[in-house]
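Peer 1: need a 3D model of the sequence below.
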Amino acid sequence: MSTRERPLPRTVAVLAFDGVRLLDVTAPLEVFSTAATLGARYEVALLSPAGGPVTTSAGTRLLTDPVDEQTGRVHTLIVPGSPGLPKEVPAGLLDAVHTLHSASWRTASVCTGAFALAEAGLLHGRRATTHWRHVTTLAQRHPDIEVDGDAIFVRDGRIYTSAGVSAGLDLSLALVEADEGPGLAREVARDLVVFLQRPGGQSQFSVAARTPTPRHSTLTALLRSIAADPAADQSLPELARRAGLSARHLTRLFNEEVGDTPGGYVESMRLEAARTLLDAGETVTATAHLSGLGSDETLRRVFLRHLGVTPSTYRARFRTTDPTGPGRGPRTA
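Peer 2: Here you go, the predicted structure:
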C-alpha cells in the first residue's frame, strides 16, 4: 500500500493543565499507546492550553505541546480531571476545550474533567457521570445534566464521561473496542493486566464515604446504627421506631438527605458488609447470614444487581491480590 493509500492515524489529544491528576492523564495515554503498538491507527498528542511543562497534582511535571499547534482534525479529545475543577474551571482550559472539541469527532472526560465539559456547555441536556464524591455537586450546579452517580462511564452521543481516576482505563478500553473491535481491546487489557470490563459500578465503593452528611441529627444517628450492625432488624417500621418518626416522614428524609430509600440504603450497607466478609474468607452461606441478607439466593441477587457478578465469582476474583492466592488476581480474558 502506498503512503497516499495508507489510512490516516486517529489523533487522540489528551488535554493536560496545571493541577491535573496524573493518572487521569497517563491511563488514557497508556491504553491508546499500547493499542498503537498492537496495530491500531492511533497517534497520541499531549497538549495543554499554553504548551510547555505542566505540574500535576502529584507534583510530577509533564511536557506538553500547545493547543494552537494542533492542526487538522482530532479524532478523540480527552479532558482529565483535577482536585480543583469542582471548585473552579480555569478560563484558559475552557477555551482549549472549546477549540479542540470543535475539531474533534468525539470528546471524553475522566473523573472531574466532566466539570470542564459542563462549564463549556457540552453536557447540556445530556446524561453524564463523574467521581462519586462530586456527583451531587455536578447535579446541583448543572440541573440540566442527568447525572448518573453509579456508572463507570457514560456515552451520550459523541460525548463520553467517566468516573473517578482509574475509570479512565475503562473508558479508554471501551473507546478502543468501539474503534478496533473487542479482540484488540482485549489484547490491550491483557498487556496492561487490567479488566477489559470491570464488574460493578461506583456503588462498589464505600457506602458511608459516598453518602452526604445528613442535616437531621436523628438521621445521622440512624445511619451510624445501620453501619454498626447491618444484620440487625433494619426494616422500615423498626427504623421509624428508633428515629421516633413516621415511616412516611423517615422515607422522605432519606430521599432528601441520603438520596436513597431506607430499604435501598440498608441493602447497600449489607452488600458492603457481605463484601468484607467474603474478603475475609467467609463462606457464601455464612456471609448471607452475617450480613443480614439472609439466604444464599438473596445474596446472589443483590451481588448480580449491584456488582454484576455472583458472590462465588467475587470471592474468587477479589479476595486477594496475591498472584499465588485464591483467584490468582484479575483475569482479562
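Peer 1: from now on I want contacts and neighbour counts done on CA atoms only, so please keep to that.
Peer 2: OK.
Peer 1: for the stretch 101-250 of the chain, which segments are assigned as strands?
Peer 2: In the stretch 101-250 of the chain, the strands defined using DSSP state E, counting those that start in this stretch lie at 104-109, 127-128, 146-147, 153-156, 159-162.
Peer 1: longest helix in this structure, please.
Peer 2: Longest helix in the chain, counting residues (DSSP state H): helix 262-279.
Peer 1: contacts for that one?
Peer 2: 204, 206-207, 226-227, 230-231, 234-236, 250-251, 254, 284, 287-288, 290-293, 302-303, 311, 315, 318-320 (C-alpha atoms under 8 Å, 6 or more residues apart in numbering).
Peer 1: winner for burial among the strands of the stretch 101-250 of the chain?
Peer 2: Most buried of these, by mean neighbour count (mean count of other C-alpha atoms under 10 Å): strand 159-162, with a mean of 26.
Peer 1: give the other helices and strands that that strand contacts.
Peer 2: If you count contacts as 3 or more C-alpha pairs under 8 Å, 6 or more residues apart in numbering; DSSP states H and E, strand 159-162 packs onto strand 104-109, strand 127-128, strand 153-156.
Peer 1: second input sequence below; structure requested for side-by-side comparison:
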Amino acid sequence: MAGTKRIGFLLFDGVKALDYVGPAEVFVEANQATKAYEVILLSPSGAAVTTSVGGVAVSASAADAPPLDTLIVPGSEQAPSVFVTDELLTAAATLVDRSARVVSICSGAFVLAELGLLDGRGATTHWKFAEDLARRFPRVDVQPDRIFVRDRYVATSAGVAAGIDLSLALVEDDLGAAAARRVAQGLLIYLRRSGEQTQFSTPLRAAAVPDSPVRVITELIAQDPAYRHSVISLARHVNISPRHLTRLFQDEVGMSPAEYAASVRFDLARSWLEAGCSVAQAASDAGFSSAEALRRTFAARLGVSPSAYRRRFRSQLDVTAPMAVRTIAGL
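Peer 2: Below you'll find the predicted structure:
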C-alpha cells in the first residue's frame, strides 16, 4: 500500500460509535476511486473496546501502532472526567508523537486539551461540552459555534456530522476537491459545510419556555420567516405590550424579537444559497429588502460575501439542489 495515508482512530471504552464510524467511512469511500487510505482502529492496550453500541475489536495497541498520517480521537457521551483516563492520555500522547496531524471529534477535544495540544490554538467541541472545555482549559481559544476548527496540524470538530464534514475537508486537502466531491456523492452528503458555519441554527438556539408568548412568536416566525414582522404586531398577536414581549425574549432566548427574526431570515438565506439559489433569489425568498442588504448582512456576520459563501458551501451536485430546496421549503 505504498503511497497510502494511514488514518488511526484511538478507541476506548465508552467511545461514541458514530464519532469514529462516520469519519472512517469518509476515508473508506475515498478508496473506491483510489487506494488512498489505510484505516486502522487502535486502543490503549490493544484489547477490544466497548463502544456505545457494543464491542469492537482493534488492530493494535497505541504502543504497537505504526506511524500515522492522521490520528483521530473520537468522543463519548460520558463526561470527560469519566472517559479521559490516564491510560487513554498515555496512549494518545504516544500516538501524537508519531502522527503528522491530529484530529478530535466532539468531546475528544478534552484529550487533546489535557495533553496541551490546544494551548494557544482555536478549538471547538460539541456545544454541550464547550463551556466546560473553556472553563477547564483557559489557554484554549474555545469557539463553541464552529463546526470545526483547523489550527496548523491540529483540528477539532463538533458532533458526529461535523466529524464527517472535517473528514471531507481532510480528503480535499489530500486528494483535491474532485475527490472530496465524489466521496460526498457516494455517501449521499448533499451539502458540504465549512468550519465557519455555526453548530446550530437560530431556531435551535431558542430555548423558549413551553406555552409562553415567546414560544408562540417563535413558531409564528418559523411559519413565515420572510414576513416582515414588527415588534408591535408580534406583541399584539399575544396580547401583551411590545416592551413586555421584548423583555421576555431577552430572558428566554437572549435576544430581542427583531434580532431573532433577523437571525432566522439570515439562516434561511444561507440555506437557499447552499441549495444553489442566486444571491438575489436568496435575498428575496428570505425576506431581505434587496441583494445588497443581504451582502451587508453577510459581511457583518461572516466576513464574506453571499457569492463567496455560495461558491464554497453550496451543494456540489446541481441535481441535488431541487431536493435541498424542497427540504428547506418543507415540501
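Peer 1: re the thing from before, mind checking which of the contacts of helix 262-279 of structure 1 are buried?
Peer 2: Applying 16 or more other C-alpha atoms under 10 Å to those, the neighbour count classes 204, 207, 226-227, 230-231, 234, 236, 250-251, 254, 284, 287-288, 290-293, 302-303, 311, 315, 318-320 as buried.
Peer 1: and A247 of structure 1, how far is that from A151 of structure 1?
Peer 2: Computed as C-alpha to C-alpha, to the nearest Å, the A247 of structure 1 to A151 of structure 1 distance reads 30 Å.
Peer 1: show me which of those two is the more surrounded one.
Peer 2: A151 (20 against 17; other C-alpha atoms under 10 Å).
Peer 1: what lines up against the more buried one once you look at structure 2?
Peer 2: Aligning on TM-score structural alignment places A151 of structure 1 opposite R146 in structure 2.
Peer 1: before we move on, what about L63 of structure 1?
Peer 2: So, by TM-score structural alignment, L63 of structure 1 is matched to A57.
Peer 1: which residue packs closest to that match, ignoring adjacent ones?
Peer 2: Distances taken as C-alpha to C-alpha, 6 or more residues apart in numbering put A48 closest to A57 of structure 2, at 4.3 Å, once the chain neighbours are dropped.
Peer 1: mind listing what the equivalent of that neighbour over in structure 1 touches?
Peer 2: Under the alignment by TM-score structural alignment, A48 of structure 2 pairs with P53 in structure 1. By C-alpha under 8 Å, 6+ apart, the residues touching P53 of structure 1 are 61-64.
Peer 1: so which of these sit within strands?
Peer 2: Judged by DSSP state E, the contacts of P53 of structure 1 include 61-64 as members of strands.
Peer 1: would CSV of those residues with distance to L85 of structure 1 and neighbour count be doable?
Peer 2: What follows is the ones in strands among the contacts of P53 of structure 1, written out as CSV (distance: C-alpha to C-alpha, whole Å; neighbours: other C-alpha atoms under 10 Å):
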residue, distance to L85 of structure 1, neighbour count
R61, 19, 15
L62, 19, 18
L63, 21, 14
T64, 20, 20
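Peer 1: out of these, which is nearest to V193 of structure 1?
Peer 2: The closest of the ones in strands among the contacts of P53 of structure 1 to V193 of structure 1 turns out to be L62 (C-alpha to C-alpha; 24.7 Å).
Peer 1: contact partners for that closest one?
Peer 2: Neighbour list for L62 of structure 1: 53-56 [criterion: C-alpha under 8 Å, 6+ apart].
Peer 1: the alignment partner in structure 2 of R198 of structure 1 - how many residues pack around it?
Peer 2: Mapped onto structure 2 by TM-score structural alignment, R198 of structure 1 lines up with R193. Neighbours of R193 of structure 2 under the rule other C-alpha under 10 Å: 22.
Peer 1: repeat that for the one 10 residues further on.
Peer 2: Residue neighbour count, defined by other C-alpha under 10 Å, stands at 18 for P203 of structure 2.
Peer 1: how about the nearest residue to it, chain neighbours excluded?
Peer 2: V264 (7.0 Å).
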